[in-house]
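*Asks:* Any chance you can model this:
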Amino acid sequence: GPPGGDGEAQLEELQRSLKAKRALCEQLHEEIAAVRAERDGAKSACLAGVNAAKAQMARMAAELRALNARARTVDVSALGPTAEAEEEEGEEQQEAARPRPPSEEERSRLEALRLEARLMRHELSKWRHQAESLESERVGQEREIAYLKAQLAHARDVLESTRHAVRHHEVERKLREVSLLPLPTEASGSPDSRLDLRLWQGSDLR
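*Replies:* As a prediction, the model looks like this:
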């Protein structure tokens, strides 16, 4: 594939991952809001018809069960609510009506997601920069390859011309050597004469 294909594929993968992380963050926000609503609803239900002590103990199911057990042994309905109890109950209802700040665990999870999102944005920016660098390098490499191909073709032409010139000069040299030899005679049967005849007939020329 093209030199920049891997970088583009990784870039697309990081973009999909970042989108998924953003969706996960939004989902976490919705879950936190749902937990808050459920908690506030449960707290409001517990506060209906009970005093401030029951509202505090209702935060934990075990304490709420203990409070209900104690309430069964005491006829609280026979006791008129005091002004102090009414005031405390009013304050508790106002407290329940106000949205509570996120818990430490919620803040930690949100901060972790924000940090991860920042890291993903940084990673995405890094891969975008790397993809641009790869594309720039690819263009430069293609230009260099085209230049080298032209140089190679020129070098091959020069080499072929040189080989042709060498063969031409070799032929001329052998022809000059042959022209300096005496003409062979039919009666001559010596080895030297047969060699001269082969040279004269061009049997050694390539």
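*Asks:* Could you use CA atoms for every contact and neighbour count after this?
*Replies:* OK.
*Asks:* where do the helices sit along the chain?
*Replies:* 5-47, 52-57, 61-73, 83-97, 104-179, 191-200 (DSSP state H).
*Asks:* Give me the helices and strands touching the last one, please.
*Replies:* If I follow you right, that is helix 191-200. Helix 191-200 is packed against helix 104-179, with contacts defined by 3 or more CA pairs under 8 Å, 6 or more residues apart in numbering; DSSP states H and E.
*Asks:* Taking helix 5-47 as reference, get the angle to the helix it packs on.
*Replies:* 180 degrees (axes from the mean of the first three to the mean of the last three CA atoms, to 10 degrees).
*Asks:* and the gap between Q56 and V139?
*Replies:* Distance of Q56 to V139, given as CA to CA, to the nearest Å: 71 Å.
*Asks:* typo on my end, it should be S133
*Replies:* Distance from S133 to V139, by CA to CA: 10 Å.
*Asks:* Now show me the structure for the sequence below, then we'll compare the two:
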Amino acid sequence: MKLSTMVCALCMTATLLGSVSAQAAEGKKWTTVRIGTEGAFRPFNFTKPDGTFDGFEIDLYKVLCKSMQVTCEIVVQPFTGMIPALQAGKFDAIMSGMSATDKRRQVIDFSVPYSNSGQTFATLKNSPLAKLPDTGMRFSLTKDEAGAIKELDKIKPALQDKVIGVQTASIAATFLNKYLQGVVKVREYKTTEEHDLDLAAGRVDLVIVVVN
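*Replies:* Predicted coordinates:
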């Protein structure tokens, strides 16, 4: 699909169905679009030392907004409150590495995907957990849940009582609560940057991160 046919849908990722319908009925002319992002989720979006934003989604929104000939404004919002802030009208769209889950679809609408990323356990190089079975292999919970669960069973003994850091309200947190409850201890953080720091400091054994 050519970029020109994707522009409107992508930029309006995660806009509310009701809101979009109402604005379309009123014939609203979009001149400014406010985009909510976390600014702390590499490589999708992050804040540089000088306070400016960078990342894949930052580059993407600039291209899309230029193509639509609208002015776009970034609004920084913690991920845990991203959807409530959208519903409250703090911004018009979300671009913040948000996966389109069934639960989220109950309250917001999603564009066509602009990224397809997996997630993986990450630990320190000198950790015994760096050599878990099937390291480097990919498994899909959507296409082959039974097969993925079988692989998880292989590593459960090694993960028993280990502390895993995840971002609050993320699909990683949902994954741990569903598939590893009672096996691992989950420690939630507001940002992925915070759990990375605790991993480096030895306060958690593993974290779950995005991998392309």
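*Asks:* Any idea what the TM-score comes out to?
*Replies:* The TM-score (TM-score structural alignment, normalised by the length of the first structure) is 0.17; 54 aligned residues with a CA RMSD of 4.6 Å.
*Asks:* Could you tell me which helix of the second structure is the longest one?
*Replies:* helix 145-159.
*Asks:* in that one, what counts as buried?
*Replies:* 152, 159 (16 or more other CA atoms under 10 Å).
*Asks:* just checking, what packs against it?
*Replies:* Using 3+ CA pairs under 8 Å, 6+ apart as the contact definition, helix 145-159 of the second structure packs against no other helix or strand.
*Asks:* can you tell me how far E87 of the first structure sits from A45 of the first structure?
*Replies:* Per CA to CA, E87 of the first structure is found 18 Å from A45 of the first structure.
*Asks:* next one: E111 of the first structure
*Replies:* E111 of the first structure is 32 Å from A45 of the first structure, by CA to CA.
*Asks:* likewise M57 of the first structure?
*Replies:* If you go by CA to CA, the gap between M57 of the first structure and A45 of the first structure works out to 13 Å.
*Asks:* Looking at the two, which is more packed in?
*Replies:* Neighbours per residue, other CA atoms under 10 Å: of M57 of the first structure and A45, the larger number sits with M57, 16 against 13.
*Asks:* pretty sure that one contacts E63?
*Replies:* Yes: with contact defined as CA atoms under 8 Å, M57 of the first structure counts as touching E63 (5.3 Å).
*Asks:* ok, now which ones touch D102 of the second structure?
*Replies:* Shown in contact with D102 of the second structure (CA atoms under 8 Å, 6 or more residues apart in numbering): no residues.
*Asks:* Just confirm G36 of the second structure is within a strand.
*Replies:* Yes: secondary structure of G36 of the second structure (DSSP: H, G, I helix; E, B strand; the rest coil): part of a strand.
*Asks:* Measure how buried it is and give me the count.
*Replies:* Neighbour tally, G36 of the second structure, other CA under 10 Å: 24.
*Asks:* Equivalent analysis for S161 of the first structure, please.
*Replies:* 12.
*Asks:* for K21 of the first structure, same thing?
*Replies:* Residues within reach of K21 of the first structure, counting by other CA under 10 Å, total 17.
*Asks:* Same check on L64 of the second structure?
*Replies:* With other CA under 10 Å as criterion, L64 of the second structure counts 20.
*Asks:* Confirm for me that it is in contact with V7.
*Replies:* Yes: L64 of the second structure is within contact range of V7, at 5.5 Å (criterion: CA under 8 Å).
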